[in-house]
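J.: The following block contains a protein sequence and its predicted model.
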Amino acid sequence: MGEQVLTLAEIVQAKARTAPNVQIVRDLERTLTYAEWNERANRLANALIQQGLTQGDRVAVLAYNCLEWAEIYIATAKAGLVAVPINFRLAAREIQFILEDAGVKAVIAQHELAHHIDSIKDSLQITAPALVHFGAPHAPAGWVGYECMIAAADSALPAQTSDPDAPWALMYTSGTTGNPKGAIRNQRGMSMIALVTAVELSIQSQDDALLVMPMCHANSLNFFCSYLYSNAKVTIYSRKSFDAAHVLSVMSELGITFTSLVPTQYILFLELPEQVKAQFQLDSIKHMMISSAPARAETKRAVMAMFPNTGLFELYGSSEAGWVTMLHPHEQFSNLGSVGRECVGSAPIRLLDADGQDVPDGQPGELFSRTPYAFSGYWNQPEKTAKAFRGDYCSVGDIAYRDEAGFIRLVDRKENMIISGGENIYPTEVEKVLASFPAVQDAAVVGMPDQKWGESVHAVVVLRPGQSGEAAEIMAWCREHLAGYKCPRSISFLTEDQLPRTATGKVRHRALRAQLFAD
């Protein structure tokens, strides 16, 4: 239909005809032209169809960042299949939940991670899926080799068609408040988020986006689609873990113009010795994004000093809603603590009280957004889908308020709220005060069961390397900056690696509470 925007799969097909030899997507080991990418995606799509998969069947993907993600996402789109990206940090039991919940018909796994599937495949409560293996010269017993499948399959566009409004990906949420839910994303929605991102970031075809965050996460998938939709190059950072000095060397050597990172990763850049940072030429980097967690003002200033030619953006969004707000470089220090204003093409955010009524500016309410690319619902969970929507507006349970300048300021997640003696306490507010204590590197706050008050505020603190701090002086600091009922009544000291986090660096408050108060 002429009035419809092209999907990314259609863009790849078209560019294979009009710009076949342009190198467009790569990881740190190999590069694909449009023609090569299109052919390999066609072959993989046809191979999956030959395995018996039909339109709407789910294909799980378990892999570190690598170029195969680009092939798999486009192959599933071409064949009308649904990609189910799985976080490689999950344990086998957690992987099994997703495979069963999605009812997958095939699993594509990288060699280093295939043992997770082997350990659970005999206990799956679904029909045994086809198993596809890559990353080693030979596939293990019971698996089909990825490259063998591609080599043997037809290179033509699959005859099995895809509907751009049908599910294309199930993005399982990080599960900060329970079992993960599969957020349904379709190809048309991803085209729309690509167009909006191109406007917000002024993407040009000469750009090269370095995707460091996991390709199984919505952040990287969204930027993957956005830059490629604008005919800009994408580089997938194909290391198993984040190496700050190596990332800088990649940026310098490849002329990267954009990347999106969480605050912790920016801090790791800043902590590198000056003689190491001085080795790299970073002038090519035009735009950098802070996402998934708030960053301190001093961190932002230090990042902007380290990357003087770079515009620093910040966004708020979710797997369900996509991008909701964007804070632009010129707004950073005049609106500290804000996540920006609505992205272009979006309706005004609604902030609702418990009765579903709009709250006045300055007062917290549950954030509902209306974007042109919101998810289609939760996989097989109609009740939770209905709860997430009010008409065309959707919510993931975040609490926020709109300030006098119209900027959105997040307060906390509704599920993380602590109720102590009838008072509502938002952990984020307390965490910000804790983080401002000079010796504190990171902090998280949870509700501790309390016989008298129902819950009391318990703080978990990570101290800066080489710094010391006593619980009593940290609590005294809080009393100077917070109302008494919001102050921590107790403090635990943990190391950074003891804080349970999602793939994007957010503290999993529910898991932390269980870890602290298991009894």
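T.: Yep, that arrived. Keep in mind that what you see is a predicted model, and the values were worked out from it rather than measured. Numbering: from 1, shown residues only.

J.: contacts, neighbours, all on C-alpha from now
T.: Will do.

J.: For Glu274, see how far away Ile72 is.
T.: Applying Cα to Cα, to the nearest Å, the value for Ile72 to Glu274 is 40 Å.

J.: quick one: which of these two has more around it?
T.: Set side by side, Ile72 and Glu274 show more neighbours around Ile72, with 20 against 9, by other Cα atoms under 10 Å.

J.: So which bits of the helix or strand where that one lies are buried?
T.: In the assignment (DSSP states H and E), Ile72 maps to helix 68-79. Judged by neighbour count (16 or more other Cα atoms under 10 Å), helix 68-79 contains these buried residues: 68-79.

J.: Okay, one more to line up with it:
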Amino acid sequence: MALWLNLGEIFRVNAVKYPQNIAFCDQNRRFTFPQSNQRINQLAHALLAMGLQKGDTVSCFLENCIEICELYIACAKIGVVINPINFRLVAPEVEYIANNADAKAIFVHDEFVPVIQQVRDKLTQVKEFIVVGSPRDGYREYEDLLGSQSQDEPRASVKPADPWILLYTSGTTGRPKGVVRSHESYIAFYLINGCDFFFGPKDMVLTCMPLCHVNTTFFSFTVTYLGGGNYIHPARSFRPAEILKVVQEQGITFISLIPTHYNLIFSLPEEELKSYDLSSINKLLCSSAPARVEHKKAILSLIPGVKLFEG
């Protein structure tokens, strides 16, 4: 075992240390750390059964879902590199990234299958196509993949300096460029975040920023690393009333948002805004763009005592 435990290794520890804690949940499902760890182990074994080896790359073209979280952690356990592709990209862009990443397999949400089908024959290295959600012809089903595999911990030797995530830039001035992030770069960030934000096993994060983006892998998985929970919310659209309802019902303690999200929240009628119980939130992040002073004051007024961070 490495001196620094990566997210896959610490997840196994958390399954023993926090057996009652929810690791991941959404509108319909709730998985404790032990339950999630079993599913993640099954997925890791499934990846190995496909012939994937340490250092190989797996792409995913997924909206926010529990399955993408499982894939991140399964890859961490066995040294496979995950390449999350922005679900808003069109077929030629997906083709370029998957091929440039030398992806051996790709996980796709059922509704995004038509995008992949446009370029499937051009994905030269991809041998396995897996669908999350409803069955699709020519795609292996995610849950079937898990059900056929062992729940035991996979055997692998993964070092902190090994690559884990292969993200791509937005490509505003040319082709997107791959950016390789190691396990140790994320581990350091998780530990720093834990100290700066006072995260811990009692936290429940509302993840509504895209899980294909570096911001979300930095902040949402910090709480996972420290034994807390993640409520996974779709990222395609932001409905402020829906978000505030989730906060109230799930006891959310932290959210990472951008200024536009806060603008939408404060566009709600004042009476409606004050009808939600947001007292569970003790910290917020506003990032990716400068926040207006009046909005910062409004946030602090809406949730007295909240710690507001900018990044």
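T.: Good, I have the coordinates. Quick caveat: nothing in here was measured; it's all calculated off a predicted structure.

J.: TM value for the aligned chains?
T.: The pair, once superposed, lands on a TM-score of 0.95 when counted by TM-score structural alignment, normalised by the length of the second structure; 311 aligned residues with a Cα RMSD of 1.5 Å.

J.: and the helix holding Ile72 of the first structure, how far out from the chain's middle?
T.: Relative to its chain's centre, helix 68-79 of the first structure lies at 19 Å (Cα atoms, centre = their mean, to the nearest Å).

J.: got the angle between the lengthiest helix in the first structure and helix 68-79?
T.: Ranked by residue count and defined by DSSP state H, the top helix of the first structure is helix 34-50. Relative orientation of helix 34-50 of the first structure and helix 68-79, computed by axes from the mean of the first three to the mean of the last three Cα atoms, to 10 degrees: 60 degrees.

J.: quick one: the strands in the stretch 1-150 of the first structure?
T.: Counting by DSSP state E, counting those that start in this stretch, one finds strands in the stretch 1-150 of the first structure at the ranges 23-26, 31-33, 58-62, 82-86, 106-110, 130-134, 144-145.

J.: now those in TSV, with mean neighbour count?
T.: Listed next are the strands of the stretch 1-150 of the first structure as TSV, based on neighbours: other Cα atoms under 10 Å:
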stretch	mean neighbour count
strand 23-26	21
strand 31-33	18
strand 58-62	25
strand 82-86	26
strand 106-110	24
strand 130-134	23
strand 144-145	18
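
J.: Minimum distance to Arg93 of the first structure: which of those has it?
T.: strand 82-86 (12.4 Å; Cα to Cα).

J.: one step back: list the contacts of the helix holding Ile72 of the first structure.
T.: For helix 68-79 of the first structure, contacts defined as Cα atoms under 8 Å, 6 or more residues apart in numbering pick out 8-9, 25, 37, 40-46, 49, 54-55, 59, 82-83, 157-158, 160-162, 168, 187, 215.

J.: For PyMOL, what selects the buried ones among those?
T.: The following PyMOL line selects those of the contacts of helix 68-79 of the first structure that are buried, judged by 16+ other Cα under 10 Å:
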select buried, resi 8+9+25+37+40+41+42+43+44+45+46+49+54+55+59+82+83+157+158+162+168+187+215
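
J.: secondary structure element for Arg236 of the second structure?
T.: Taking DSSP H and E as the definition, Arg236 of the second structure sits outside all helices and strands.

J.: which residues does it contact?
T.: Arg236 of the second structure is in contact with Glu63, counting by Cα under 8 Å, 6+ apart.

J.: Count the neighbours of Gly142 of the first structure for me.
T.: Burial of Gly142 of the first structure is recorded as 11 neighbouring residues (other Cα under 10 Å).

J.: Surely it is in contact with Val132?
T.: No. Taking Cα atoms under 8 Å as the definition, Gly142 of the first structure is not a contact partner of Val132, at 9.1 Å.

J.: Quick one: map Arg12 of the second structure onto the first structure.
T.: In the first structure, Arg12 of the second structure lines up with Gln13, judged by TM-score structural alignment.

J.: now its match, nearest residue through space, not along the chain?
T.: Residue nearest to Gln13 of the first structure in three dimensions, not counting chain neighbours: Asn38, with 6.0 Å by Cα to Cα, 6 or more residues apart in numbering.

J.: neighbours around that neighbour, how many?
T.: For Asn38 of the first structure, the neighbour count with other Cα under 10 Å is 29.

J.: Tell me how far it lies from Ser420 of the first structure.
T.: Applying Cα to Cα to Asn38 of the first structure and Ser420 of the first structure gives a distance of 57 Å.
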